[in-house]
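Engineer: sharing a sequence plus its predicted fold:
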Amino acid sequence: MAENYDVIIIGSGPGGYVAAVRAGQLGLKTAIVEREHLGGICLNWGCIPTKALLRSAEILDHSNHLKDYGLILEGKVSADLKAVVGRSRGVSARLNGGVGFLMKKNKVDVIWGEAKITKPGEIVVSKSSKPVVEPQHPLPKNIKSQEGTYTAKHIIIATGARPRALPGIEPDGKLIWTYFEALKPDVLPKSLIVMGSGAIGIEFASFYRSMGVDVTVVEVLPTIMPVEDAEVTAIARKQLEKRGMKIFTSAKVAKVEKGAGSITAHVETADGKIQQITADRMISAVGVQGNIENLGLETLGVKTDRGCVVIDGYGKTNVPGIYAIGDVAGPPMLAHKAEHEGVVCVEKLAGLPNVHPTDKGKVPGCTYCQPQVASVGLTEAKAKELGRDIRVGRFSFAANGKAIALGEDQGLCKVIFDKKTGELLGAHMVGAEVTELIQGFVVAMNLETTEEELMHTIFPHPTVSESMKEAVLDAYGRVLNA
């Protein structure tokens, strides 16, 4: 006889495990099905380990410019690739074990295997075809049998996404990498082509450039980091190129030729010319696609669109009792969006009052390259496209005392307000630690804060955050320090 639950979640990435924790907190009998590794791609192969790599790269960059800070170190600091990668994997392993602890703490059963929804309210779990990845920590003691039938009133799909491949330029794990191989290189390539300049592509480009690799980025759209404000990305591009990175925009990799230990990309530029670029390795970073296959969705009639499950603001699909959250439910494909969707979904299905649907317009985005880029809300171009009458404020880090003291004065804070109402429509930042600052604008937008309230908020001095207030003041002709 099938074991029955209130909620079964398929996938233990940020969306899945957070949804499971919240369900456990609400007293719902909960199980989570995982086929490969607790924590999903984000914890094991994405957000966390890449930030560990980028931290090593940041320290290396600073150490090679000690004279700028009046410091002297005899000899040049170099990187031990094996140790850098080992530290990254250790950080991931530590958090992997933490997810197992959270499942146990919140009385969530972990079912190891691959799930298929056979009908609303029922899943069949078969033995996983994938090995457990790097089990530095023992699996939770509350593991259930791999195979079997389980039932639940509510089934949440949180299966995440995987790298998208372009026809004819498919990753092979040797010469053409995805982020999986890029995270654990056996040797450091001397040269690298990065195809795609979204967050994943630019972060890896930044890391490998810091490690001394000759990096070329190819982007099909007119600007790098295309979802970001063009003014911000122009500053980021200038700084990346100053670090020695080569960047082609409005260009595409038309085809590739593989050699014994190198790859040649035929890059077609906007004028139709072809330029051949040879490098040791290429990273394919042309986006991701939802893991919707082999779940039984077609048979059940669950609606999908462009490789993702279609949901409402509460994670509901068109089939009662079946929900989806996170990357598998579409963009923005970000861990924090997945976590929020998981909480909203569980609280709604549990019947809690006053549960607000996820507002994708208030989901911040962060890119952890050097310099960092962070944003929330509408870009200036998008606000104009929507016909909004706007005020725009800007403040350069070159006029911010803390940024100057840090030696990182190349940055910008930009804000966009509705001219009639004072509503904050968007905020965009590039520079030192802006990924830690953007939450201030996110909070302001969630609280429906106006320009007047922001201008009367006291920011501590000296901090880079002062540039946020100055940008607001600038939008209304009241800037004080520029």
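Structural biologist: Looks like it came in fine. Numbers count the residues shown, from 1 in each chain.
Engineer: please count neighbours and contacts with C-alpha atoms only from this point.
Structural biologist: Noted.
Engineer: could you pull out the helices for the stretch 1-150 of the chain?
Structural biologist: For the stretch 1-150 of the chain, helices defined by DSSP state H, counting those that start in this stretch occupy the ranges 14-25, 40-45, 47-63, 81-105.
Engineer: nearest to Lys362, out of these?
Structural biologist: Ranking the helices of the stretch 1-150 of the chain by proximity to Lys362 (C-alpha to C-alpha) places helix 14-25 first, at 17.2 Å.
Engineer: same for that closest one, what does it pack against?
Structural biologist: In terms of contacts (3 or more C-alpha pairs under 8 Å, 6 or more residues apart in numbering; DSSP states H and E), helix 14-25 is packed against strand 3-10, strand 30-34, helix 40-45, helix 81-105, strand 108-112, helix 335-349.
Engineer: could you redo those as a markdown table and give each row distance to Asp280 and mean neighbour count?
Structural biologist: Output for the helices and strands packed on helix 14-25, formatted as a markdown table (distance: least, C-alpha to C-alpha, whole Å; neighbours: other C-alpha atoms under 10 Å):
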| stretch | distance to Asp280 | mean neighbour count |
| --- | --- | --- |
| strand 3-10 | 38 | 22 |
| strand 30-34 | 36 | 27 |
| helix 40-45 | 22 | 22 |
| helix 81-105 | 17 | 18 |
| strand 108-112 | 38 | 24 |
| helix 335-349 | 31 | 23 |
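Engineer: let's have the helices of the stretch 1-150 of the chain in JSON lines, adding distance to Tyr5.
Structural biologist: What follows is these, written out as JSON lines (distance: least, C-alpha to C-alpha, whole Å):
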{"stretch": "helix 14-25", "distance to Tyr5": "11"}
{"stretch": "helix 40-45", "distance to Tyr5": "22"}
{"stretch": "helix 47-63", "distance to Tyr5": "31"}
{"stretch": "helix 81-105", "distance to Tyr5": "15"}
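Engineer: alongside the first one, take a look at this:
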Amino acid sequence: MADESFDVVIIGSGPGGYIAAVRASQLGLKTAIVERDKLGGICLNWGCIPTKALLRSAEVYMLMEQAEEFGLSAEKIGFDGKKIVERSRKVADKLSSGIQFLMKKNKVSVIEGTAKLAGKGIVEVEKDGKAEKIKAKNIILATGARARELKGMEADGELIWTYKHAMTPKEMPKSLLVIGSGAIGIEFASFYRSFGADVTVVEVLDRILPVEDEEISKQAERAFKKRGIKIITGAEVQKLDKGENSVTVHVKTKKGTEEITVDRVISAVGITGNVENLGLEDMGIKIEKGHVVVDKWCETDVKGIYAIGDLVGAPWLAHKASHEGVLAAERIAGVKDAHPLDVTKVPGCTYSHPQVASVGLTEAKAKEAGYKVKVGRAPFQANGKAIALGETDGFIKTVFDEKTGELLGAHMIGPEVTELIQGYVVARQLETTEADLMAAIFPHPTLSEHMHESVLDAFGRPLNF
């Protein structure tokens, strides 16, 4: 591979990197991708995919516990934590093999090793103590991010966990405390609670899932408390005292300091970009708050070097990284109808129980932006399919511009809303108005009917509640 030249070299093979490689190859660019570990990156191997496998096990277990409600009977219901983790790992391994196939199918050269920038148009790859240099007309940095850790509360993999440790527990803890109530923290809180752990969530802000619409956050808190999850908001973890097989957490609340002793602690306080040892500073690439700075085309301030995904900051989502990968590849190839990313069109999903999903502006953000809004809400308690499923907690909320009828945002909590949200994503992409959505025919009986009802409610026309 030494001295070989490529049109594009991508560093990192996560959902941003491997998708960028596929699109670049489709556009006729000679492409290589460098990966130091497993193809698929954190998302596929240690994030999005295996966590959903874990959460699926939790969902099935919860249904087994509710068998009697469905006229069924089941005896000696139990779980094997080791087998739950093994299934999760098998799912990840299967998909990682799929990425290998994709690279081969698209004639992308896969180079194993640790990469860094070594001058203009040069990528140096080191493996097993040997280094080689590769020529690249364009470079896409897709090195992702890792868990941010609080000083003095660093993970040890035994008593204090990051998401990675939480995915492969040696045994299921009987109690745990989660620091942070974003999507990662809430998903693990939901998972471990499903298997009987006493779970406490501590959030420094005044509400959980703080990026979501405030009404959604409040409904989520009610639902999680109903499941037995203890939630402490407006609180700060000051220190952790490790015992032999437990941790005492000192939590500063509005009422004073509280000590909570648990088996394990999960730190889920955000992520920071993998910017180290890449040669960024030597190339003059700007870094702010642990993330690479890019323009609307994902290009750094060094021409020909792009950065995508978690490396460049929020929203830290796999599908956003993939979109940026396509955008960077198309920009390099000179595709004329490429468009910069609009973050208000990026959906967010939390795979807890109940699920949470959203796209666009919250009601508060829409008002802050100067819109006069119309808001619709449709409770799942009035949805036939939700009643049949036995999952009626939650609602769908839509936010419209009163003047133009533009759908500004949609926010959901309830059954399968992570699948439903795509309908509103497409609507926003097509610049759909309330008239288009109200005229659309939704199938019955489905959960998606309530997407229609929420729109109707915003304009005073609900038909089923």
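Structural biologist: Perfect, I can see it now. Computed from a prediction, not measured in an experiment: that's the story for all the values here.
Engineer: where does the TM-score land?
Structural biologist: Superposed pair, TM-score by TM-score structural alignment, normalised by the length of the second structure: 0.98. Supporting alignment: 464 aligned residues with a C-alpha RMSD of 1.0 Å.
Engineer: related to what we said a few turns ago, can you put the helices and strands packed on helix 14-25 of the first structure in CSV and add distance to Met195 of the first structure?
Structural biologist: CSV is the format used below for these (distance: least, C-alpha to C-alpha, whole Å):
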stretch, distance to Met195 of the first structure
strand 3-10, 31
strand 30-34, 31
helix 40-45, 19
helix 81-105, 22
strand 108-112, 35
helix 335-349, 23
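Engineer: between those, which gets nearest to Ile169 of the first structure?
Structural biologist: Of all these, it is helix 40-45 that lies closest to Ile169 of the first structure, at 21.6 Å by C-alpha to C-alpha.
Engineer: need the contact list for Asp280 of the first structure.
Structural biologist: Going by C-alpha atoms under 8 Å, 6 or more residues apart in numbering, Asp280 of the first structure touches 175, 189-192, 261-263.
Engineer: just the buried subset of the residues you listed, please.
Structural biologist: Buried residues within the contacts of Asp280 of the first structure, counting neighbours by 16 or more other C-alpha atoms under 10 Å: 175, 189, 191-192, 262-263.
Engineer: which ones among those map onto strands?
Structural biologist: Among those, the members falling in strands (DSSP state E) are 191-192, 263.
Engineer: of those, closest to Gln25 of the first structure?
Structural biologist: Distance to Gln25 of the first structure, by C-alpha to C-alpha, is smallest for Leu192 among these, at 46.6 Å.
Engineer: aligned against the second structure, show me the partner of the closest one.
Structural biologist: Counting by TM-score structural alignment, Leu192 of the first structure corresponds to Leu176 in the second structure.
Engineer: same check, this time on Leu412 of the first structure
Structural biologist: Aligned counterpart of Leu412 of the first structure in the second structure: Phe395 (TM-score structural alignment).
Engineer: report how many residues lie close to its match.
Structural biologist: If you count neighbours by other C-alpha atoms under 10 Å, Phe395 of the second structure ends up with 25.
Engineer: now for it: which residues touch it?
Structural biologist: By C-alpha under 8 Å, 6+ apart, the neighbours of Phe395 of the second structure are 377-380, 412-414.
Engineer: just checking, what packs against whatever helix or strand Thr200 of the second structure lives in?
Structural biologist: Following DSSP states H and E, one finds Thr200 of the second structure within strand 198-202. Using 3+ C-alpha pairs under 8 Å, 6+ apart, the elements in contact with strand 198-202 of the second structure are strand 175-179, helix 183-194, strand 230-232.
Engineer: that one vs the first structure, average distance?
Structural biologist: In the superposition against the first structure, strand 198-202 of the second structure averages 0.6 Å from its aligned positions (mean C-alpha distance after the TM-score superposition for the first structure).
Engineer: which stretch among the helices and strands packed on helix 14-25 of the first structure comes nearest Glu241 of the first structure?
Structural biologist: Nearest of those to Glu241 of the first structure, taken as C-alpha to C-alpha: helix 81-105 at 23.7 Å.
Engineer: give the other helices and strands that the closest one contacts.
Structural biologist: By 3+ C-alpha pairs under 8 Å, 6+ apart, helix 81-105 of the first structure packs against helix 14-25, helix 40-45, helix 47-63.
Engineer: which residues sit against the strand holding Thr200 of the second structure?
Structural biologist: Outside strand 198-202 of the second structure, the residues within contact range by C-alpha under 8 Å, 6+ apart are 174-181, 185-186, 189, 192-193, 228-233, 235-237.
Engineer: excluding its backbone neighbours, what's nearest the residue opposite Val326 of the second structure in the first structure once aligned?
Structural biologist: In the first structure, the residue paired with Val326 of the second structure is Val343, using TM-score structural alignment. Closest residue to Val343 of the first structure apart from its sequence neighbours, by C-alpha to C-alpha, 6 or more residues apart in numbering: Ala19 at 5.4 Å.
Engineer: surely the one you found touches Val346?
Structural biologist: Yes. Using C-alpha atoms under 8 Å, Ala19 of the first structure is in contact with Val346, at 6.3 Å.
Engineer: show me what contacts Ser25 of the second structure?
Structural biologist: Applying C-alpha under 8 Å, 6+ apart, we find Ser25 of the second structure in contact with 31, 106-108.
Engineer: what about it, distance to Ile33 of the second structure?
Structural biologist: To Ile33 of the second structure, Ser25 of the second structure is 11 Å away according to C-alpha to C-alpha, to the nearest Å.
Engineer: now list whatever residues contact both of the two.
Structural biologist: In contact with both Ser25 of the second structure and Ile33: Val108, using C-alpha under 8 Å, 6+ apart.
Engineer: the contacts of strand 198-202 of the second structure, buried ones only, as a PyMOL selection?
Structural biologist: Typed into PyMOL, the line below selects the buried ones among the contacts of strand 198-202 of the second structure, using 16+ other C-alpha under 10 Å:
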select buried, resi 175+176+177+178+179+180+181+185+186+189+192+193+228+229+230+231+232+233+235+236+237
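Engineer: tell me the spacing between the match of Leu412 of the first structure and Asn383 of the second structure.
Structural biologist: Phe395 of the second structure is 10 Å from Asn383 of the second structure, by C-alpha to C-alpha.
Engineer: list the buried residues in stretch 444-459 of the second structure.
Structural biologist: 447-459.
Engineer: so which of the residues you listed belong to helices?
Structural biologist: The members of these that map onto helices under DSSP state H are 449-458.
Engineer: between those, which is nearest Thr300 of the second structure?
Structural biologist: Met451 (39.7 Å).
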